[in-house]
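[1] can't give you the sequence, but here's the structure:
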């Protein structure tokens, strides 16, 4: 017996072929890989809802080996159309964290817009002004496009939202793509009807993930209050359910702090996992739980004896 517990973090599960460098990161794992992963969990793991796992960890209850919870961030359409049927097939509970400002809209996450602009640019290189400096991004091959996407996203994640959005517009203009991102299936978000269908499954729970997927520790107090309150109020109204769970956008140690945690607790949130890599032991803080982002940038499916299970 052990008190170690693993929380798996997914964003999407795709049954759609990708063009060029789309989904190079593995943010959307393939349906075939996800099916094998969930079949492995059903056969070899002690799968719990995240609420039950968090309570057991807080109470320092002894947990069997390979205790696992499954989570998703953001609210991509394929969560319902592809992931849900696989989860239901294998009887696997999961929690889905939703950025409400994207549901039932054609909005795309800025990171997907960056990927799409560079992926579909007809140019071999572009110049861009970033924080007062002129930089060149090499787009001459898929490998160099990937390097450029990673580099510019890393810089943009440190920017205030207004500066990041302006940089994004300049990037899209410089890339001169004529391919609309709205046609890319893996970038699409759920409608409210699709989210209600997901929520109707007795295996699946819904949590908040802000309105606009902004980094919570970077926000002014009124902005933070809006991102929490509006997200929770909308989910509770649209789903007719109490929302107890939340997760931090980006979710690394610098992306949340005690102020964020205190405001979440004030709004009835009882747990909020991070995206920091690792497992969790007895007594783990429910607002600092670690997760493993399966498939992302090659991250392996983490359970012992699962070497034959594809990461993505």
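    Yep, that arrived. Everything numeric here is computed off the predicted structure, so don't read it as measured data.
[2] make it CA atoms for all contacts and neighbour counts henceforth
    OK.
[3] Report the separation between residue 198 and residue 22.
    Using CA to CA, to the nearest Å, residue 198 is found at 26 Å from residue 22.
[4] Quick one: the helices in this protein, in order.
    31-44, 50-58, 78, 84-90, 110-119, 142-156, 161-175, 192-200, 221-239, 258-266 (DSSP state H).
[5] Any idea which of those gets closest to residue 5?
    helix 50-58 (7.7 Å; CA to CA).
[6] If we go by neighbour counts, what in that closest one is buried?
    By 16 or more other CA atoms under 10 Å, the buried positions in helix 50-58 come out as 50, 51, 53, 54, 55, 56, 57.
[7] how close does the fourth one sit to residue 305?
    Distance from residue 54 to residue 305, counting by CA to CA: 25 Å.
[8] now the first one
    To residue 305, residue 50 is 23 Å away according to CA to CA.
[9] ok, back up a step: please convert the helices of the chain to a markdown table, extending it with distance to residue 185.
    Shown next, in a markdown table, are these (distance: least, CA to CA, whole Å):
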| stretch | distance to residue 185 |
| --- | --- |
| helix 31-44 | 14 |
| helix 50-58 | 28 |
| helix 78 | 8 |
| helix 84-90 | 17 |
| helix 110-119 | 12 |
| helix 142-156 | 20 |
| helix 161-175 | 19 |
| helix 192-200 | 15 |
| helix 221-239 | 24 |
| helix 258-266 | 33 |
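[10] Mean neighbour count, those helices: which tops it?
    helix 78 (a mean of 24; mean count of other CA atoms under 10 Å).
[11] and that one, what does it pack onto?
    Judged by 3 or more CA pairs under 8 Å, 6 or more residues apart in numbering; DSSP states H and E, the packing partners of helix 78 are strand 12-14.
[12] Put this next to the first one:
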């Protein structure tokens, strides 16, 4: 109860000191527009709910990311909404873009170029297959390689005792881990985020061998190819931004690797779409001082985080916060947007 009161007092204090008029613009963060069996990272919005959300957004001034940045530079933030998508999933192109185009709403797509046009899915899809699908797992995981040392005991919880869809469908990875199997999933996810690409692939191969499961690439989990990116770029409504090459947790790497990830990503995208890349989004929202310096050295104007907080007129262009959009229907989405635009929460 005391924590709730303290939170309310803090909110009121922010409103009084910063002013409601300073917290009336928000950047929305999407990842996927698809029906997902499991969604522990809250990256999915169903096509049905997305259409409802777009109808709600038509009630507000929706501006491009570049217009938002220009407004922020000039200190002219207004009551407005910006739409962004991270990663570059194909479902963005086929499920989101037609709906946005029909409504005439601009959006920016931040692309992890190491996945563009490849038969490669994000590690989270692999972990879903390994840990959240039926079939027993060995009671103990032991990894001892030159780069990775890791162990975990599942014990008798190596079996899934219930329907996995019912058991895991509403599980959110960062909120709780009710079983050892889910705890192991989270521990492996924490480890894999900080690995370079070759070690990530090595770890996934080890996990598949350990689990006895065969790696299957689901076409629904693939990223856009170059032609699809070109198609986005030729539509005046849509902008493309950077999201690194391999989608690493940038702050876990030395400055030279961070700069290389950002520069190579920008170069690839500019070559494909024949247009300058103006900004990026940090994978996992992770950054440090060296990351911001690398973004500037790469010639980018802005960078987005995953921080769930309001945007104020004095916001740094290199740590722009965003609102994670959940799989809300239109009514729930409208309530959330109103809270952000009116109260900045």
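    The structure has been received and is ready for your questions. This structure is a prediction, so every number in the text was calculated from the model and none was measured.
[13] Report the TM-score for the pair.
    The TM-score (TM-score structural alignment, normalised by the length of structure 1) is 0.84; 293 aligned residues with a CA RMSD of 2.6 Å.
[14] coming back round to it: and of the helices of structure 1, who's closest to residue 295 of structure 1?
    Counting by CA to CA, residue 295 of structure 1 lies closest to helix 31-44 out of these; the figure is 9.5 Å.
[15] Can you list the helices and strands that that closest one packs against?
    strand 12-14, helix 84-90.
[16] Show where the last one falls in structure 2, residue numbers please.
    Right, the one you point to is helix 84-90 of structure 1. Alignment note (TM-score structural alignment): helix 84-90 of structure 1 is matched to residues 97-103 of structure 2.
[17] Average separation of the matching stretch from the aligned part of structure 1, please.
    Once the two are superposed, stretch 97-103 of structure 2 sits an average of 0.8 Å from its aligned residues in structure 1 (mean CA distance after the TM-score superposition for structure 1).
[18] Just want the most central residue of structure 1.
    residue 73 (3.3 Å; CA atoms, centre = their mean).
[19] give the contact list for the counterpart of that residue in structure 2.
    When structure 2 is aligned by TM-score structural alignment, residue 73 of structure 1 is paired with residue 86. Residues in contact with residue 86 of structure 2 (CA atoms under 8 Å, 6 or more residues apart in numbering) are 29, 30, 31, 109, 110, 111, 243, 281.
[20] run the last query once more with 7 Å
    30, 31, 109, 110, 111 (CA atoms under 7 Å, 6 or more residues apart in numbering).
[21] Alignment lookup: residue 27 of structure 1 to structure 2.
    Match for residue 27 of structure 1 (TM-score structural alignment): residue 43.
[22] From residue 327 of structure 2, how far out is that match?
    9 Å.
[23] Those two - which one has more neighbours?
    residue 327 (22 against 19; other CA atoms under 10 Å).
[24] Contact partners for the more buried one?
    44, 45, 46, 49.
[25] Take the residues you listed and lay them out in CSV including distance to residue 100 of structure 2.
    Converted to CSV, the contacts of residue 327 of structure 2 look like this (distance: CA to CA, whole Å):
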residue, distance to residue 100 of structure 2
44, 17
45, 14
46, 14
49, 13
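[26] among those, who's most crowded?
    These, ranked by neighbours (other CA under 10 Å): first place residue 45, 24 neighbours.
[27] from what I can see residue 318 of structure 2 touches residue 299, true?
    No - with contact defined as CA atoms under 7 Å, residue 318 of structure 2 does not reach residue 299; the gap is 11.9 Å.
[28] more neighbours, the two?
    Just comparing residue 318 of structure 2 and residue 299: by other CA under 10 Å the higher neighbour count belongs to residue 318, 22 against 14.
[29] how distant is stretch 241-258 of structure 2 from the center of its chain?
    Remark: stretch 241-258 of structure 2 is offset 14 Å from the chain centroid, using CA atoms, centre = their mean, to the nearest Å.
[30] Quick one: end-to-end length of that stretch, please.
    16 Å.
[31] same thing with stretch 117-137 of structure 1?
    OK, stretch 117-137 of structure 1 end separation, CA to CA: 12 Å.
[32] Now do the buried residues in it.
    Buried, per 16+ other CA under 10 Å, within stretch 117-137 of structure 1: 117, 118, 119, 120, 121, 125, 126, 128, 130, 137.
[33] which one of those residues sits closest to residue 149 of structure 1?
    residue 118 (7.1 Å).
[34] What residue in structure 2 is paired with that closest one?
    In structure 2, residue 118 of structure 1 lands on residue 131 (TM-score structural alignment).
[35] Need the buried residues of helix 50-58 of structure 1 in JSON lines (columns: distance to residue 251 of structure 1).
    Listed next are the buried residues of helix 50-58 of structure 1 as JSON lines, based on distance: CA to CA, whole Å:
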{"residue": "50", "distance to residue 251 of structure 1": "17"}
{"residue": "51", "distance to residue 251 of structure 1": "18"}
{"residue": "53", "distance to residue 251 of structure 1": "19"}
{"residue": "54", "distance to residue 251 of structure 1": "17"}
{"residue": "55", "distance to residue 251 of structure 1": "21"}
{"residue": "56", "distance to residue 251 of structure 1": "23"}
{"residue": "57", "distance to residue 251 of structure 1": "20"}
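[36] for the residues you listed, which one is nearest residue 204 of structure 1?
    The closest of those to residue 204 of structure 1 turns out to be residue 50 (CA to CA; 10.4 Å).
[37] shouldn't the closest one be in contact with residue 72?
    No - applying CA under 7 Å, one finds residue 50 of structure 1 not in contact with residue 72, separated by 11.3 Å.
[38] Quickly list what's touching both of the two.
    By CA under 7 Å, 6+ apart, the residues touching both residue 50 of structure 1 and residue 72 are residue 95.
[39] still on that earlier bit, what is the nearest of the contacts of residue 86 of structure 2 to residue 288 of structure 2?
    residue 110 (19.4 Å).
[40] tell me the contacts of the closest one?
    85, 86, 87, 88, 240, 241, 242, 243, 280, 281.
[41] so how far is residue 257 of structure 2 from the closest residue to it other than its chain neighbours?
    Nearest residue to residue 110 of structure 2 in three dimensions, chain neighbours excluded: residue 241, at 4.4 Å (CA to CA, 6 or more residues apart in numbering). Distance, residue 241 of structure 2 to residue 257 of structure 2, by CA to CA: 19 Å.
[42] So in structure 2, which strand runs the longest?
    Looking across structure 2 with DSSP state E, the single longest strand is strand 80-87.
[43] quick one, it and helix 65-73 angle?
    130 degrees (axes from the mean of the first three to the mean of the last three CA atoms, to 10 degrees).
[44] now the angle between helix 47-57 and strand 80-87 of structure 2, please.
    Going by the same axes, to 10 degrees, strand 80-87 of structure 2 makes 150 degrees with helix 47-57.
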